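Peer 1: Would you be able to build a 3D model of this:
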Amino acid sequence: MEFRVFGDVKVRRPSVERDGLPSEPASFQGDFDFDSVHLDGGDQSEARGGGEIARSVVSDVGMANARLDRLALSDVIVEGVDLSNAAIRELTARRVEILRCRAIGLGMAIASATDLYVENGQFDYASIVVERVKGAVVFSGCSFRETVFSGDLSRLTFVDCQFTGTEFAATGAAGCDLRASRLSGVRGLLTLRGARITSEQAVSVAGIIAAESGLSVQG
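Peer 2: Purely as a prediction, here's the structure:
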């Protein structure tokens, strides 16, 4: 059992052996169910479907403008996938790594997540709804320019992420860790009650908090 460790947060890595997996092109049209395969490449832009992927690797698949009603991932590595302007209405993730993905304009609802790690993802202008986090969820090195985050953000950890113009509309944020990321021009900070930030961050966003509280700062 292997973990990624971020301070006191441990994310369990997927239990999948890349070597020896049979390779086949991805196909997400209609109902799908993949187990122990390497879905390597393929143009699935504008696909319409839903299904499950387990103990597998998904790499270099084009999914721009795809629409998935349901996507259940268990022990899966997703890398180099283009999710620009795609929509995932119900994502369930258990021991999943999402690496180097382009997701500009993605609309995604995370129904349930346990041990989810996302690295170097470009989520600019996206809409991300988090319904339930059962275990560790870490975003590392991701960009969230003009992204809208809503739902229960409790227990999410952000490491070296950029939140330029990001809007938060959280229903809960206890334990949400923003200390290792950059906050710039964000909105909805008052919804992040219980989140952790540094004293330096507190100073940098003081004006935003004051404005959202209805205070008029003068002089």
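Peer 1: Only C-alpha atoms from now on, for both contacts and neighbour counts.
Peer 2: Noted.
Peer 1: what about the nearest residue to residue 180 once chain neighbours are set aside, neighbour count?
Peer 2: Excluding the flanking residues, the one nearest residue 180 by CA to CA, 6 or more residues apart in numbering is residue 159, at 4.9 Å. Per other CA atoms under 10 Å, the neighbour tally for residue 159 reads 18.
Peer 1: Centre of the chain to the helix or strand encompassing residue 159, how far?
Peer 2: Using DSSP states H and E, residue 159 sits in strand 156-162. Centre-to-centre, strand 156-162 and its host chain are 10 Å apart (CA atoms, centre = their mean, to the nearest Å).
Peer 1: Which helix or strand lies directly C-terminal to it?
Peer 2: strand 167-172.
Peer 1: Which strands or helices does that following strand pack on?
Peer 2: Counting contacts by 3 or more CA pairs under 8 Å, 6 or more residues apart in numbering; DSSP states H and E, strand 167-172 packs against strand 148-152.
Peer 1: Before we compare anything, build this one as well:
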Amino acid sequence: MTQQKPVKIQKPKLPKVLENISLNEEMDSEQFFQGASVSDCTIDTEPTEKKFFEKMIFKNVTFEGMNLSSAEFTDIIFENCDLSNIDVSDAVFHRVEFKNSKLLGANLSGTSLRHMSFTECLINFATLNFASLKDVIFSESSLLQTDFFDSSLKNVEYNQCNIDEANFTETELKGVDMSTCTFDNVGVSLDKLAGCTVSSEQAVGFARALGLVIKE
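Peer 2: Here you go, the predicted model:
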């Protein structure tokens, strides 16, 4: 058996010095944000136009169910942030890290994710249908009932994640390694399952997902 190569991703490229800013005060008037640090605050200002974020760190920041659809995020770190129920549909993420953050119920449908990592994050009930993921790592994160319907996964790694009841129907799983993940049941399409790596125990879960009756 050919061993699965680990996914290699590029880390965010950040300057040594970042300016501390209060994003709430500038969200209405500014469209581009770069080279800045935002920390220990709640952002609840609803933007009226597309936003661009580059070379920034967000730490201990709560985003109050904001609509940032079609926004662009490049070279960004989110640490201990709460982005639950945020709408970032059709957004672009490039070299972005999420660390110990919440994306519960987040709308990431139609997003483009490149060179990204999610570490110790809660991503339950999030929507990533029709998303394009390339060079992405999910590590020690919970993706309970997360929706990956008809998404494109290329060089995507799920490392010790909870993916119970996640939906991967109409998503090609060739080359995807889920063998270290935990789940009882997941949604998959039989014609898209070939080439997916799972443990012998997990194979039972996939069998149930395909409607097979497992006889003890």
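Peer 1: TM-score of the superposed pair?
Peer 2: TM-score of the superposed chains, computed with TM-score structural alignment, normalised by the length of the second structure, equals 0.83; 209 aligned residues with a CA RMSD of 2.5 Å.
Peer 1: which residues touch the residue nearest to residue 180 of the first structure?
Peer 2: Contact analysis of residue 159 of the first structure by CA atoms under 8 Å, 6 or more residues apart in numbering lists 138-141, 178-181.
Peer 1: Skip the chain neighbours and tell me the closest residue to residue 43 of the second structure.
Peer 2: Per CA to CA, 6+ apart, closest to residue 43 of the second structure is residue 63, 5.0 Å.
Peer 1: Tally up the residues packed near the one you found, please.
Peer 2: 19.
Peer 1: could you measure it against residue 198 of the second structure, distance?
Peer 2: According to CA to CA, to the nearest Å, residue 63 of the second structure stands 36 Å off from residue 198 of the second structure.
Peer 1: Which positions in the strand holding residue 159 of the first structure come out as buried?
Peer 2: Buried residues in strand 156-162 of the first structure, counted by 16 or more other CA atoms under 10 Å: 156-162.
Peer 1: how much does that strand stray from the second structure?
Peer 2: Its matched residues in the second structure lie on average 0.7 Å from strand 156-162 of the first structure after superposition (mean CA distance after the TM-score superposition for the first structure).
Peer 1: For the first structure, just list every one of the helices.
Peer 2: Assigned by DSSP state H, the helices in the first structure fall at 199-204, 206-212.
Peer 1: Format these as CSV; extra columns: distance to residue 193 of the first structure and mean neighbour count.
Peer 2: Below are the helices of the first structure laid out as CSV (distance: least, CA to CA, whole Å; neighbours: other CA atoms under 10 Å):
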stretch, distance to residue 193 of the first structure, mean neighbour count
helix 199-204, 13, 13
helix 206-212, 12, 15
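Peer 1: And those: which comes nearest residue 7 of the first structure?
Peer 2: Of all those, helix 199-204 sits nearest to residue 7 of the first structure, with 18.2 Å by CA to CA.
Peer 1: now the closest one, how far from the centre of its chain.
Peer 2: 25 Å.
Peer 1: what about stretch 138-156 of the first structure, start to end distance?
Peer 2: 6 Å.
Peer 1: Stretch 32-52 of the second structure now?
Peer 2: Termini of stretch 32-52 of the second structure sit 5 Å apart (CA to CA).
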